[in-house]
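Visitor: here are the coordinates; sequence isn't available:
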């Protein structure tokens, strides 16, 4: 005699609510995605991104699993839910698989899987017809089911088309086809509203993502326009361009912004409304009241999702509601924006409790990531060496497990990554430096020279030539680490100096190390062994900490300065064979002798940042716009608009 492990009460509950529960779960996940997916553009916080990722993964899984439950229930005896209702619900699953307008892809790689979604569309439509045909000829919900089916196929096909249009292969193909359509005409200088200007420049420079440079004519037009704009207006335009980039690669923007897309969207919305009317008029006396309630919930949910997509139109921060192609009344849009703001504020309450929110009401996070090598090593050394035996054993076990599971980098980022607020004076400083470099550029050779500089142009004065060795004689990742440690030493040991330049040097130094260590996909093309050098430098610092046991980072900096310069001449040139700490100590000693060291360091850091922006993988900028955005992406587009680049051909490349 065998006994069931699962109690009979739970079995009955599952049998009664499995289909109903998964239908409501699928709708809930769609509503959650519609509200939370836009948040990832405004924050790089891992908790928010994890929330969106979980909802994104579970949404497709819940819909497909519900399809399986319905098809399995039709083969059973005495199903809990009426077959006609189940066929009606299966059409909603196609709508859910079509997803919301606010997210079609979680990462850039998802767009390359458009063919898999096309196959999925065919398979799920076949499953729907299997379920639907089993209810004929006695199905009294044929018409509402058919209209929801039309809406579902439209939504699913819309998502597949959006993925196809946003794939990098299609983007490159479309640019090549444009280049063969004939010679370029001289376009007038952009004029009009900011969103119109941003859209025009985005169309011109979107090829940068797939490493296709704009033409010489387009470069000249862009240079003439942006060199005459102040920094704050330029920042706004670039912010709008990055918003467009987010819309193109991660939402249904391309699929619904065309006339054909608007027609299919209108047809889908009208189908949903018609289905609601027909279902309300149908004879529902033989249906369970709970199932009728679930059906109305699904209908209202689909209509709300369509209204949200149509009225907000994906990018409310750059689209002018008064000029919306949908033609809705601006007062209705204003009401929806206020309502969405209230819902978002409610969602941010648990985020604030977790230390995440409130999120900025801007198209990007407006923060600059920061990671400090010496602070990281000091805290890690304290964590693993101090405390009782039980605590040290626990820390060692935790580090071993995270290392084996490959999540140590993620844990370190959660622990030690800091955020500096993006301030306009830092942007103004970077803008002025790059503007001054862009003005005298009069040929492609000069543009390439400026774009290839990673600090040496800032040190061309006769009294600074000695410092050029710390740029030209070092690998790029070694240069970042050397100047980072030297900057931290000067910042900790020398308490006086120019306030703004000192702040800029510190912010950019920590930001560049954050990019090197925590944004490896971006910097791997120009700093291939940066992780190895970083770990070696950490081992050196920890060894020094064990010997000297400093009480804080300032004392650690003094020990580094003392240990690395006591036995060497002050002006010895750096070599690749020596450690980062040794070279950084030598560099810091030279810099401390200068009265304008903060001006020197801030200028060098701007060049290092601009070099990184221009030489990292182009598609990495498109990857980062869905994680709160990065300052380096703004620098990348600013340099492109200024014409600072390695190559700008006179014509588009022809396939």
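Guide: Cool, got the structure. Computed from a predicted structure; not experimentally measured.
Visitor: CA atoms for contacts and neighbours, from now on please.
Guide: Fine.
Visitor: Residue 523 against residue 616, yeah?
Guide: Yes. Between residue 523 and residue 616 there is a contact under C-alpha atoms under 8 Å: 5.6 Å.
Visitor: Overlap of the contact sets of these two?
Guide: By C-alpha atoms under 8 Å, 6 or more residues apart in numbering, residue 523 and residue 616 have no common neighbours.
Visitor: Who has more neighbours out of the two?
Guide: Neighbour totals were compared for residue 523 and residue 616, and residue 523 leads with 22 against 18 (other C-alpha atoms under 10 Å).
Visitor: this is the other structure I want to compare:
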């Protein structure tokens, strides 16, 4: 044991700090990669990896920066170690694709501001206490990287603050709130838009309206239009696609540096930081070049320029150059930048119209909008079936442990949820049809003989209604599937079999999805009686045969989904964006747009529920 300790301790003293510095850079690259996947993938493994990298990345950088302050204050031998301090500040600034892991992280911006002040002071102490202050080339390189690190770290704090701000508190600024906004797009831009790019651009144009739903009412909301006829989209299907795109954009608003990056000063920061990093890297290479010419290896080691320190510093510079350059390119070619230029171009700036053509052409070449549309959110519904839950979890020792820890609901949702199912075209059309029509009330249910129990219809609490209808749907579908198998040949001959099967899948998926969202078991009464009632009264009114009852069940579920989307808090919607988004959020956005007469005209939607803002 003693012999092993004698080997490990010197090795850690020699390589420990260097390894941790490189590990800090590795965490930044890992976060950059994982941040893009979590936008559209809801995976426990991915969540664990992203959370671990997010938590450990800051801790590693702060730990190393603290040790550097101790080392440089006691010794002047390792001159290059002081140059590492600005890189750690740069790492603490994080990546553009992820500033917050959860929505609650945005509320901690004051804590990050305090950490910023402390770590900047520590980095300044490391630099001032080292012999690097006497180097005519390394000092300018260090100061330049120090400034880049401070700016990027400050940008992260500002992004957190902006994401946590509330319009009603008066500290949130909106483009629409400052001036009248026009949905029209110049003809020179329209000709360069692919269908997917048009959807994404419309998503950007309507983003402030989405923020109005998620962040609180915006002040002085104006909308000019309808604008250029060619730029308009057609129908609620297009509006649904725009809302899907906006889930990705809203993810950027709450969890990335998007709103700080894609402004004029944000773009300037990226240009200057990339140039500054290149200048500092050139100065460092000049130091190495001059040192190789005028100093033998022994003298370089005596001055602290060991091969290991040089290699680590070189890796840090290369990593910073790659990350800063990729950040600049992403910012310049981003749809956010295109939307910024188009907005200013629509106000009469011919220069912005001309500049917008370049990123739009490049984006169309690489099909960036199509790629983003496919990955805008997870496009699936979680599933939880009450019958299967009761059967599978009855004798589970883990459930008893979860109940003892008061985590039974969470355990049931995690352990017994079925695999997510994709959202079918039939479910999407049913949802949009339900949004356009008014919600069913007493008259619609009485016409089908269903107003026997107030707990069955809209008079009861929503969570109680979800559980009752879930049980009723299970009972009805069990009968319906059995009957459908017996009449399969006849249904196929009539051409109704495929449609019936599709409705069964939609009813099952929506029922399980709503229970998945509810994820509680407070009220189990009433469902069995409703299920039997649906079977017994399947032909109780003209034109309401078995398929008619099934369609009614699907419409009830679609309307309940819309009701939940409306009642769900803005914070709950925003929280789901970090896990790939939910159909519930898409429904909330589409419902908001459909209620606007002006937007309904813009999208050519006829709706009985429209109203002015």
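Guide: Arrived safely. These figures come from a predicted structure and were not determined experimentally.
Visitor: How close are the two chains, by TM-score?
Guide: Here the superposed chains carry a TM-score of 0.78, computed using TM-score structural alignment, normalised by the length of structure 2; 542 aligned residues with a C-alpha RMSD of 4.0 Å.
Visitor: Map residue 68 of structure 1 across to structure 2 for me.
Guide: Alignment note: residue 68 of structure 1 maps to residue 66 in structure 2; criterion TM-score structural alignment.
Visitor: do the same with residue 614 of structure 1
Guide: By TM-score structural alignment, residue 614 of structure 1 lines up with residue 566.
Visitor: quick one: contacts for that match?
Guide: residue 588.
Visitor: Tell me the first helix or strand C-terminal of the helix or strand hosting it.
Guide: Residue 566 of structure 2 belongs to helix 546-567 when assigned by DSSP states H and E. Sequence order places helix 570-576 as the next helix or strand after helix 546-567 of structure 2, per DSSP H and E.
Visitor: Pull the residues that contact that next one.
Guide: For helix 570-576 of structure 2, using C-alpha under 8 Å, 6+ apart, the contacting residues are 102-103, 213-216, 250-251, 254, 582, 584-585.
Visitor: now, among the residues you listed, which is nearest to residue 189 of structure 2?
Guide: residue 250 (24.0 Å; C-alpha to C-alpha).
Visitor: host element of the aligned partner of the closest one in structure 1?
Guide: Under the alignment (TM-score structural alignment), residue 250 of structure 2 pairs with residue 245 of structure 1. Using DSSP H and E, residue 245 of structure 1 falls within helix 231-250.
Visitor: That helix against structure 2, how far on average?
Guide: Here helix 231-250 of structure 1, set against structure 2 after superposition, deviates by a mean of 1.7 Å using mean C-alpha distance after the TM-score superposition for structure 1.
Visitor: what about the counterpart of residue 152 of structure 2 in structure 1, how many neighbours?
Guide: In structure 1, the residue equivalent to residue 152 of structure 2 is residue 155, according to TM-score structural alignment. Residues contacting residue 155 of structure 1 under the criterion other C-alpha under 10 Å number 24.
Visitor: likewise residue 338 of structure 1?
Guide: So residue 338 of structure 1, with other C-alpha under 10 Å, has 12 neighbours.
Visitor: Test my guess that residue 267 of structure 1 contacts residue 152.
Guide: No. Under the criterion of C-alpha under 8 Å, residue 267 of structure 1 is not in contact with residue 152, lying 11.0 Å apart.
Visitor: Compare neighbour counts for these two and give me the winner.
Guide: Legend: neighbour count by other C-alpha under 10 Å for residue 267 of structure 1 and residue 152, higher for residue 152 (27 against 16).
Visitor: Can I take it that the more buried one is in a strand?
Guide: No. Using DSSP: H, G, I helix; E, B strand; the rest coil, the assignment for residue 152 of structure 1 is helix, not a strand.
Visitor: What residues of stretch 75-85 of structure 2 count as buried?
Guide: By neighbour count on 16 or more other C-alpha atoms under 10 Å, the buried set for stretch 75-85 of structure 2 is 76-85.
Visitor: any chance of those in JSON lines, with secondary structure and distance to residue 222 of structure 2 too?
Guide: As requested, these are exported to JSON lines (DSSP: H, G, I helix; E, B strand; the rest coil; distance: C-alpha to C-alpha, whole Å):
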{"residue": "76", "secondary structure": "coil", "distance to residue 222 of structure 2": "62"}
{"residue": "77", "secondary structure": "coil", "distance to residue 222 of structure 2": "63"}
{"residue": "78", "secondary structure": "coil", "distance to residue 222 of structure 2": "60"}
{"residue": "79", "secondary structure": "coil", "distance to residue 222 of structure 2": "58"}
{"residue": "80", "secondary structure": "coil", "distance to residue 222 of structure 2": "55"}
{"residue": "81", "secondary structure": "helix", "distance to residue 222 of structure 2": "54"}
{"residue": "82", "secondary structure": "helix", "distance to residue 222 of structure 2": "52"}
{"residue": "83", "secondary structure": "helix", "distance to residue 222 of structure 2": "50"}
{"residue": "84", "secondary structure": "helix", "distance to residue 222 of structure 2": "49"}
{"residue": "85", "secondary structure": "helix", "distance to residue 222 of structure 2": "47"}
